[in-house]
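Undergrad: Sequence first, then the predicted structure:
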Amino acid sequence: MSEFTIVNEYPRPRPVVWQALTDPALVPLWTSTGQGGRPEGFEPVAGTRFRFVGKPVPGWDGIVRCEVLTADRPALLRFTWRNKETDTPSLVTCRLDETATGTRLTYQHTGFRGIEGFVMSRLLARVRRTMLSKGLPTLLDDLDDQGRLRPGSRLRPQP
């Protein structure tokens, strides 16, 4: 099995980082630095089935099928991930820990199987590193202490 882990620290409080990770209107603002992806039907509530919808490419319909397994605000979000309806799900875990200067996000994606899974884990790891090192910090810089976009922000939330 293949997996990857990305750890980044952000100079923002945990509730603000949580908001950026879980607000369906904000998620596309940081995922757009990769292949994009807007959550449809997402709520940070265990049992919620949702989809990430991105731009289709050859061999992929642009839809990731997910189900929230754990949502412990503002510390832990865990959900399944399937690129195709017939895939065995892999698992995404986002753990938020307070630090002296803000929040440490540990993003882990596990459970990739076979050669196709190995290739997918490498591709997703590269895309996620960009999203979490460029897209998410840009969004966090534009959020106020309640996790809302500041007046005058050039970022536009998605409906």
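TA: Structure received. Remember, it's a predicted structure, so these values are computed and weren't measured experimentally.

Undergrad: When you work out contacts or count neighbours from here on, use the C-alpha atoms and nothing else.
TA: Fine.

Undergrad: residue contacts, the residue nearest the centre of the chain?
TA: Nearest to the mean C-alpha position of the chain, by CA atoms, centre = their mean, lies Leu21 at 5.9 Å. Listed by CA atoms under 8 Å, 6 or more residues apart in numbering, the contact set of Leu21 reads Val27.

Undergrad: Use this one as the comparison:
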Amino acid sequence: MSEYRIVQDYPHPIEQVWAVLTEPELMGRWTTTGKGGRPEGFVLAPGTRFRFVAEKTPVWRGIVDCEILEVQAPRLLRYTWVGDEGDAPTFVTYTLEPTPAGTRFTWAHTGFTGVGGFFMSRLLGRVRRRMLAVGVPATLAYARSPRGGLG
């Protein structure tokens, strides 16, 4: 099985990082950094089915179907990820930990199988690194602005 993990530190309190990662109106701001999608139907409750909707491409339908498996706000979110209809789900886990300088965020995406899964995990890992290094900090800055409302 293939997987990838990304650890990123942010100089913001855990509650602010959690809000950027889980509030639908903010989620779309950082996920689109890497050409990801906007959430539809996202609610922080186990059993909730939601999807990320992005631009369709010649090789992808532009939709990721997900189901929330576990929520322990503001420290843990776990959900399934199905990029193509009929595929077996993979699993995304957000883990947040307070640090003296702010918050450490770990994104783990596990459960990829076969050669195709190996290549998909590498591709998604590159995209996520950009989202977490560029998109999340920009969204944290926006959210802390008077327009963003997290003050």
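TA: The structure has been received and is ready for your questions. Just so it is clear, the structure is predicted and the values come from calculations on it, not from any experiment.

Undergrad: Doesn't the residue nearest to the centre of structure 1 lie inside a helix?
TA: Yes: counting by DSSP: H, G, I helix; E, B strand; the rest coil, Leu21 of structure 1 falls inside a helix.

Undergrad: which residues of structure 2 fall in helices?
TA: Secondary structure of structure 2 (DSSP state H): helices at 14-22, 24-31, 114-130, 136-144.

Undergrad: Kindly name the residues of structure 1 that line up with the first one.
TA: In this case it means helix 14-22 of structure 2. Counting by TM-score structural alignment, helix 14-22 of structure 2 lines up with residues 14-22 of structure 1.

Undergrad: Superpose on structure 2 and give me the mean offset of that stretch.
TA: By mean CA distance after the TM-score superposition for structure 1, the fitted stretch 14-22 of structure 1 averages 0.6 Å away from its aligned residues in structure 2.

Undergrad: What of stretch 116-127 of structure 1?
TA: So stretch 116-127 of structure 1 averages 0.6 Å relative to structure 2 (mean CA distance after the TM-score superposition for structure 1).

Undergrad: List the buried residues in that stretch.
TA: Buried residues in stretch 116-127 of structure 1, counted by 16 or more other CA atoms under 10 Å: Gly117, Met120, Ser121, Leu124, Ala125, Val127.

Undergrad: With respect to Leu26 of structure 1, which of the residues you listed is nearest?
TA: Closest approach to Leu26 of structure 1 among the buried residues of stretch 116-127 of structure 1 (CA to CA): Val127, at 17.8 Å.

Undergrad: need the contact list for the closest one.
TA: Shown in contact with Val127 of structure 1 (CA under 8 Å, 6+ apart): Gly34, Gln35.

Undergrad: how about 10 Å then?
TA: Thr31, Thr33, Gly34, Gln35, Gly36, Ser121 (CA atoms under 10 Å, 6 or more residues apart in numbering).

Undergrad: Can you pull out the residues in contact with stretch 86-94 of structure 1?
TA: So stretch 86-94 of structure 1 is contacted by 2-7, 18, 21, 65-71, 75-83, 105-113, 117, 121 (CA under 10 Å, 6+ apart).

Undergrad: Buried only: go through the residues you listed for me.
TA: Buried among the contacts of stretch 86-94 of structure 1 (16+ other CA under 10 Å): 2-4, 18, 21, 65-71, 75-83, 105-113, 117, 121.
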